[in-house]
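Trainee: model the following, please.
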Amino acid sequence: MSGPLLPGDPGTIGGHRLLARLGAGGMGVVYLGRSATGALAAVKVVLPELADEPDFRARFRREVEAAGRVISPWAVPVTGAGPDEPTPWLATAFVPGPSLGEAVHRSGPLPTHSVRALGRMLAAALRAVHAAGIVHRDVKPANVLLAVDGPRLIDFGIARSTGHTALTATGLVAGTPGFLSPEQAEARLDSLGPPSDVFALGCLLAYAATGRLPFGEGTAQAVLYRTVHDEPDLEGIGADGGGAHGHAAAGDELRALTRECLAKDPAARPDAAEIESRLAGDAPSGGAWLPPHVVRDIADRSARMLALPDIDRTVTDLPNGAPAPPHGGVSRRRVLALGSGGAVLAVAGAGAALWAATRDDAAPPAGEETWAVGVHADLSGPGKAAGRAHEQGVRLALEQHNARADKPFELRLRTADDRGSQQRARAAAQSLVRDRGVLAVIGPTTDACVDGAVATYEEALLPMLLVKPGAFRLVGRRYRAPLHCRSLVYALGFGLAVQLTRQEKVSYPGLLQDRTADPVAWQVTQGVTDAMRKARTRFYPRVVPSGLDDLGPQVTDILDAKVDSFVYAGPAEGAAGVARGLAAAGFDGPRVGPEEVAEPAFLDEAGAAAEGWLLGTSFVDPERLPAAASFTSAFRRRFDAPPGRYAVEAYDAANLAIDQLVRGVRDGRPPERARLATLLRAARYRGITKTYVFNRDNGRFEGEVCYLHRVENGEFRFLGAVPGGD
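Mentor: Prediction:
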C-alpha cells in the first residue's frame, strides 16, 4: 500500500507532482507522482547521500539508459529521468498490480495456463532486453508486476550492457539468490549474458507453478551452492495437466521447457525468442490469463487502497488560507480522477486496479520517518473470515488514530498472508520483520502459524499481539516478543467448569476429550478437570484418539454412567456427531464445548441437536455488548457490514499497541520494537472487551475471562462473561 508524504519529502520532482510514497529502500524512495499531462507515474528518487557518490551515480545513469532502450509491452516504459540532476530521479509508468511474489505468497501457485502465459510474455520482454544489448541480471518475482492484461518486467538497477565492464568488485554476486544462474552464483562476470536471464526465468516459472524455489531455501551460500551443483526441484509443475485453458500435454511441455532453462551450461539453454515461440498461443484476453482468485485479490486490494486517505498533500502546497483536507489527503473521488489527460481511472470489474505494490525489498529502512502496525493473518485460506476481521479491526483503529488532531505521528497498515499454513507463516513474518517501519504485529491467527513465525519475531524483538491463538505452549518459554491478548485455552476450560458447577448446579458431568483437536482439546480438558477437582465435583472422563469418526460408543458409555451434564473438548465436526448422539438418546442436561465448536459447521451438521449447547470462547459479539456500541457503529460506517468474529478483539489489540506507542514517544518518535515489547508487558489498558494486564515475564494475559454463547434458534447467542471473570 502507499503511504503519506513525510514533512521532508519534496512536493515535486522532475515536473511530477508527488502524491504519496509507494515504498522506500536503502537507495532511495519511490513516489506516486502525476505528470503535467495528468498521467500517473512511479518516480524513483535517489537518496541525497548516494547522489554524491560517482560509482552510484554511474550505476543509476546506466539503469536509466538500459530501461530507456527496452521497448516491449511487457516491460515498464521509462517516462522521464534526470540522472545528472542534483537529486537523480527516474519515472516509469505506474503499474496497477501486485508483484508475482506477492500474488503467489498470498494466493498460492498459479495454474499451468497462467504460468505458460506468464512465461511467453516475460520471454518477449527479455527478447526486447537482449535485443537492446542488455542483460537484466535480476529477473525475480519481486521484479514482475501483474496486471489484468499481462505482466510487466521492472527494475534495471543492476542491468548492464553485454560485454560492459561491471562496476561491482570482483567476486561480488549481484542479484538475488534463488534466481541467479550458476555463472552469477560463482561471480564469473565474463560469462554473464542473455542465458543468465533465461536461467532466472526458469527459476521464476518454477516458483510461479509450485510456490517453491527450485533450489530450496536457507542461507544465501547454501542456495548458491545448490544452484551450481544440484538438480532443480520441479515436482508439481504442470500437475493440473494444463488446466481448463490448456491441452493435456501443456503441463509436461512447461516442465520440460523449465528444465531446459535451468541447464547448468549456458549454451544448452533456449534463448528468449525460442521460449516465446514454444509458449505461443497462451496470450491474455481480458484478464483471462490470471486465475479468478488472483484477479479478485487485485480488485479487493485496489479497493482497499482507494478507501484509505493515503494520497496526501504536502503542507507547503496548500493554497494560502486553504484548510487541510481530512487526514491531510486528497479525497477518494479526486484519486479516481487522476488519469491521463484527466480521464477517470476506475476499478473495473475485470480487476483493473489502482494499487501500489510495496515489495519487501522496498520496505522503509531504519531511520525513515514512517511507522506501521502489521497484521499477520490467514487472509485467503480456510481461516480467512477471522483473518479479514483482524485486518478490518486493525485498519479501523489506525484510521481513527490518524484522524486525531493531536497524534504525534501517523501509522500505516502492513499485512502479510500465511493462508493458514505453518510453512508460509515464517515467510510472512520475515516480510514484516524486514519492513523496519513495522513496530508491532497483530497475529498470526492460528496456533500452528504462531509456531511457524515466533522464532522470526523473537529474533527481531518485534512484538506479536496474539488475539485468536490461545495454546499455552509459548508461555513456558522465555520469549520476549509474544503477548497473549486473550485468555488461554486452559482458562476457557476452567471457566466452563465454573459455569457448570456454580450456575448450572451439576453434580456429575461426563467429559469427552477428542484428541483430533489437540493441543487445544487436552488444554480445555485440563482446565475443566482442575476446576472440577477444586469444586470437589466428581466427573466421568473419556479420551478418544485423533481422527476417530464415530464417537457413538463413547457417548453411550458416558451416558451409561448416569452423568447429568456433558462436556465435549474437540472440533466442531466431532461436536456435531456428539450432539446428534445425545439428542437421539433423549439427553437434555447441560451440554458444553470450547471455542472450536462455535463454528458454522457445528450448526450445519448438528441441526436441531445443536440447540441449547453452551460454548466458552475468548471472543464477544460486539453487537450484543453495550460497551462496543460505538465500535460497531463506526465499523458498519467504514465497511458497510457488521463486524466479523475477532474484529473488536483485533481493534482492542491495535489500540493497546497504539496507546503504548504514543505513551512511549521520545523526541517525536515512537519507541523501537524492543522497548515497545517491554512497555506492552508492563501496560494496563482498558479495552472494549476486557482490561489488558500481562505477566511481565512471559506475556500471558493475567485475566481468565471466559465468554459464553448459547445456541438458540440455530444461531450463537452471546450471553456475556462467566460470572466471576474479568
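Trainee: going forward, measure contacts and count neighbours with C-alpha atoms only.
Mentor: OK.
Trainee: any idea whether residue 19 is helix, strand or coil?
Mentor: Here residue 19 is strand, with the state taken from DSSP: H, G, I helix; E, B strand; the rest coil.
Trainee: now it: how far from residue 212?
Mentor: 36 Å (Cα to Cα, to the nearest Å).
Trainee: then residue 180?
Mentor: 15 Å.
Trainee: and for residue 226?
Mentor: In terms of Cα to Cα, residue 226 sits 14 Å off from residue 212.
Trainee: settle it for me: which of these two has more neighbours?
Mentor: Neighbours were counted for residue 226 and for residue 212 using other Cα atoms under 10 Å; residue 212 has more, 22 against 18.
Trainee: can I assume the more buried one sits in a helix?
Mentor: No - counting by three-state DSSP, residue 212 is not part of a helix but coil.
Trainee: what strand or helix carries the residue nearest to it when sequence neighbours are not counted?
Mentor: Spatial nearest neighbour of residue 212, chain neighbours left out: residue 206 (7.2 Å); criterion: Cα to Cα, 6 or more residues apart in numbering. Following DSSP states H and E, one finds residue 206 within helix 194-210.
Trainee: this one next, for a side-by-side:
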Amino acid sequence: MPERGPDPAGSVQRLLPSDPSAIAGYRLLGRLGAGGMGVVYLGRTEAGELAAVKVTLSGQADDPDFRARFRREVEAARRVSSPWAVPVTGADPEAPEPWMATAFVPGPSIAEAVAAHGPLPVRSVRILGVAIARALAAVHAAGLVHRDVKPGNVLLAVDGPRLIDFGIARTTGESALTSTDMVVGTPGFLAPEQAEARGAEIGPPSDVFALGCLLAYTVTGRLPFGRGAVDALLYRTVHDAPDLRGIEGDMAALLAGCLAKDPAARPTADQVAERLAEDEPRGADWLPPEVVRTIAERSARMLALPDIDLTRGGKPGPAATGAGRRRVLLLSGAAVLAAAGGGAALWAGLSGSGGSAGSPRKRDWVIGVQADLTGPQKRVGAEQERGARLAVDAFNARADRPFSFALRTADDRGDTIRATAVAREMAEDRDITAVLGSTGDYTTQAVRPLYEEALLPLISVSAGLNLLTAADNRAFNRTISSHPEIASQLAYSLQRFYSLRLKRRKARPGLIQDRTDDEYSWQYTVRFNQLMQTVYGHHTLPRVVPASVEDYGPVVDSILDARADAFLHSGGPRTTAKVAKLLRERKFDGPMLAGGHALDPEFLKEAGEAAEGWTIGAPVGDPTALATARPFAAAYRKKYGTAPGYYAGEAFDAVNMMIEEVVGAAGGGKRPSRETLAGALRDKTYDGVMGYYRFDPKAGGLTGLRTHLHGVKQGRFTYIGTAPTEDPGRWKG
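Mentor: As a prediction, the model looks like this:
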C-alpha cells in the first residue's frame, strides 16, 4: 500500500466516523486511499507539514508475520537516504495499530501521468531516469533491494521524481518472509529471476531490470513485455525480447542492457545514472506543461481542504486556521502554481463566486459511460456511447418523464491505468446513478472492483473475460456471453456441420491461439479444444503463435500438413486476415471460424477476397438485421446519418434497463441508493431491441447462451443468426 499523493481526481476523501482524528502527532485531514492492509491518511503536524500516514488494520497487527513485515518496511525506508526517495517522518511499528508517516507529495504517479497525458518526452524521461537510478543506488548502498519499481511507485514533483513504497523491500541475501516459490512484485516490471521465483538470484540487478521496464513504459506508453494473463506475461519476461520500438540511440542501447536476461549483464544503478548524463531537475521545466498543471491543480486543492471532522478519536484539538494551512502549503506549492502559469486563476477558483457556500446544489440524474473512445477499440467505444446517448435522448423526449437524465462520458483510452482513474471519478460523483462500461476486457477487469466497492451499478456490453463473472458480484452485470461460452457454441456449430453435412465421426480441426491478445485467445482455444477432444472425440491440431511472430506461413502449413479439415483462429482482425490470406493461397475449402474480435471492418479491409466464407462467432447481433431493432436502427440513422454498429444496440438496451430501474425505484422523486439500484438491476428481466436479458443472481453474468453468427459475403459481414445451443450440462464445469 504505497504512500501516494491524492487519487487521480486530485481529491482527498472525507474521514469516516470510524477513523481516528489523530495518529501520534499528526492531525488527520482525510483519506488518500485504502486497501486490504489498512488506510493511508493525509496528516498534518503541529508545524503545518503534510504527511502520508499509513495505518494498518488492527486485525492485521495481531498477525506476528504481518507485524514483522511492517517492521521491515519501516526499517528499510529509514535506511535509504536520497533526495529522490520519499523520507520517513515518523513511525511506530510496535503500536496496537502500527503506523508510518512519509513526506507528502501532491504530484501524480508516472502511471497516472502517462494515462492522463500520454508518454513523457525523452528529455523528461532521461532526467527521471537519473533521479530514480540514484535513488536505487542509495537503496542498494543501504544493503536493500526495492523489488517493486513500477510506474505507480514513482511520484512526480516539480523539483524531481520520488521513489516510494518499501513494503516488499528486503536486505540483499536475506531470506524472504514469504514462501521461496512465491512471485513477489508486479508482473510487467519483474526481472526474469523474480518471475521464476529464483530467490537467491534476486538482488540489485533485479531493480535495474524493473527500472528499464519503467523507463521504456514512460517514454512509449507500452509495457516492454506486453499485457494479458499473468502467466503469459511472466513467460514473455523470461523468454521474449522486450518491445523497444520507437526508442532510439543511446537510450535504446541502455534500456536493452537494463533488460538483459542475465543479471550479471545489466549495468548498476550508478552506471545507469552516469550514462543518461542529464542535469538534475532544477525547476518545473523538466516536465511537460500539462503534467505541471496537474501538480498545480492538486496543490491548489490541498489549499481548499475542509476543517477536521469529528471522528473516533473524539473532539480534536484546535486545528490550524485556514490562513495557517494555506501559508504552510504555499511553502511547498507556490513554485508549482507559478510554474503552471495559472496561479491567479486557481486562487480565483478557490474563492468561489455567486451563491452561498452553504446552499446545497440540486443534484442531477446522470448515467455514466466509461468507454475507449480514442484507443485500440475506439470504434466499439463510439458505438456504445452513441447507443447510450440515443437511449437517454429517447427518455428525455417523453412527455410523462418524472425528470430528465444527463449522460456523462469519460474516455479511458483502453488503458487499464487510466481506466482506474476514470472509475474512481465516476464512483465519487454522487450524481451518477449507474455506469455503462468499460469497452475492453482488461479495462473492465481493472475497474470492476472499484465499482463493486462503491456499489455503483456497472453494466458491460462488450467485455467477455470469464473471470468477470466467475466470483460474487453485487454491482456488476454483463449483457453478453463470455469468451468460453461463445467458443463452446462455435464448437457445437462445427460439430453439427461435421455430423449433419459431412457425416464424420472423427475430424481434424486446426486451432491457432494468437498471443497478440493472449487472455482472449487462450479462453477461446482452450474451451474449443476441450470440447472437440473430450466431448466430441475429434483429433485437434492446436498451435500457439507468440505475439512477436509476423510470418504465419509455417504455422498454417504445419496444420494443413497434418490434414486439417477446419480452422479456428482466435485473434484480432489483423492476424485473422493474415491466416485468411494464407488459407486462400493454399486453396483450403473447409470451415473457417473466428472469434468476436474479428467482427471488425479492419478484417475485411486487410483480408480482401480472402475474407469470403469465414464465419465469426460474436457476442452481439446486427441491429440492422433484427426485426425487433428496426425502430432503433431507424432512429440511429436519423440522428447519426449511418447504420448502427454492432455494439450500439446492446448499449441502448443496457442504458434503458438502467433508466427503467432508476425511475421505478425513485418513488416520489426520491433518489434510490446505489445498493438498492444494484439489487434491482440484478433481479431484472428485460426484453430489449437486441434480445432478452436476465442475470445470474450471484455473479451477474447473462443466463443462458447467446452467440451470434456472422458470415462474410461479397466483402461484407452478413448476419446469419444465433448459434445452435447444446445442453450446457455436457460442457460446463
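Trainee: now compute the TM-score of the two chains, please.
Mentor: Once superposed, the chains reach a TM-score of 0.55 (TM-score structural alignment, normalised by the length of structure 1), with 492 aligned residues with a Cα RMSD of 5.6 Å.
Trainee: just to revisit the earlier point, which part of structure 2 lines up with the helix holding residue 206 of structure 1?
Mentor: Mapped onto structure 2 using TM-score structural alignment, helix 194-210 of structure 1 covers residues 204-220.
Trainee: how much does the matching stretch stray from structure 1?
Mentor: Here the mean offset of stretch 204-220 of structure 2 against structure 1 after fitting is 1.3 Å, by mean Cα distance after the TM-score superposition for structure 1.
Trainee: count of residues packed around residue 44 of structure 2?
Mentor: 23.
Trainee: which residue lines up with it in structure 1?
Mentor: Per TM-score structural alignment, residue 44 of structure 2 is aligned with residue 34.
Trainee: just checking, that match touches residue 18?
Mentor: Yes - here residue 34 of structure 1 reaches residue 18: they are 6.5 Å apart, a contact under Cα atoms under 8 Å.
Trainee: do I have it right that residue 117 of structure 1 meets residue 284?
Mentor: Yes - between residue 117 of structure 1 and residue 284 there is a contact under Cα under 8 Å: 6.9 Å.
Trainee: so which of those two has more stuff around it?
Mentor: Set side by side, residue 117 of structure 1 and residue 284 show more neighbours around residue 117, with 22 against 17, by other Cα under 10 Å.
Trainee: that one -> structure 2?
Mentor: Aligned partner of residue 117 of structure 1 by TM-score structural alignment: residue 127.
Trainee: please name the nearest non-neighbouring residue to its match.
Mentor: Of all residues not flanking residue 127 of structure 2 in the chain, residue 278 sits nearest, at 5.7 Å (Cα to Cα, 6+ apart).
Trainee: helix/strand/coil for the equivalent of the one you found over in structure 1?
Mentor: Counting by TM-score structural alignment, residue 278 of structure 2 lines up with residue 281 in structure 1. Three-state assignment for residue 281 of structure 1 (three-state DSSP): coil.
Trainee: what of residue 634 of structure 1?
Mentor: helix.
Trainee: what about it, distance to residue 393 of structure 1?
Mentor: Going from residue 634 of structure 1 to residue 393 of structure 1 by Cα to Cα gives 10 Å.
Trainee: so which of those two has more stuff around it?
Mentor: Neighbours were counted for residue 634 of structure 1 and for residue 393 using other Cα under 10 Å; residue 393 has more, 26 against 16.
Trainee: hang on, that one packs against residue 647?
Mentor: Yes - between residue 393 of structure 1 and residue 647 there is a contact under Cα under 8 Å: 4.6 Å.
Trainee: can you map out the helices along the stretch 201-350 of structure 2?
Mentor: Secondary structure of the stretch 201-350 of structure 2, counting by DSSP state H, counting those that start in this stretch: helices at 204-220, 230-239, 249-258, 269-276, 289-303, 322-339, 343-351.
Trainee: looking at those, which is nearest to residue 650 of structure 2?
Mentor: helix 230-239 (30.2 Å; Cα to Cα).
Trainee: mind reading off the mean deviation between the closest one and structure 1?
Mentor: Looks like 2.3 Å for helix 230-239 of structure 2 (mean Cα distance after the TM-score superposition for structure 1).
Trainee: okay, that helix sits on what stretch of structure 1?
Mentor: Counting by TM-score structural alignment, helix 230-239 of structure 2 corresponds to 220-229 in structure 1.
Trainee: swap in stretch 72-91 of structure 2?
Mentor: By TM-score structural alignment, stretch 72-91 of structure 2 lines up with residues 62-81 in structure 1.
Trainee: measure the matching stretch end to end?
Mentor: Termini of stretch 62-81 of structure 1 sit 12 Å apart (Cα to Cα).
Trainee: what residue lies at the spatial centre of structure 2?
Mentor: residue 416 (2.2 Å; Cα atoms, centre = their mean).
Trainee: dump the residue contacts of that residue.
Mentor: 442, 443, 446, 447 (Cα atoms under 8 Å, 6 or more residues apart in numbering).
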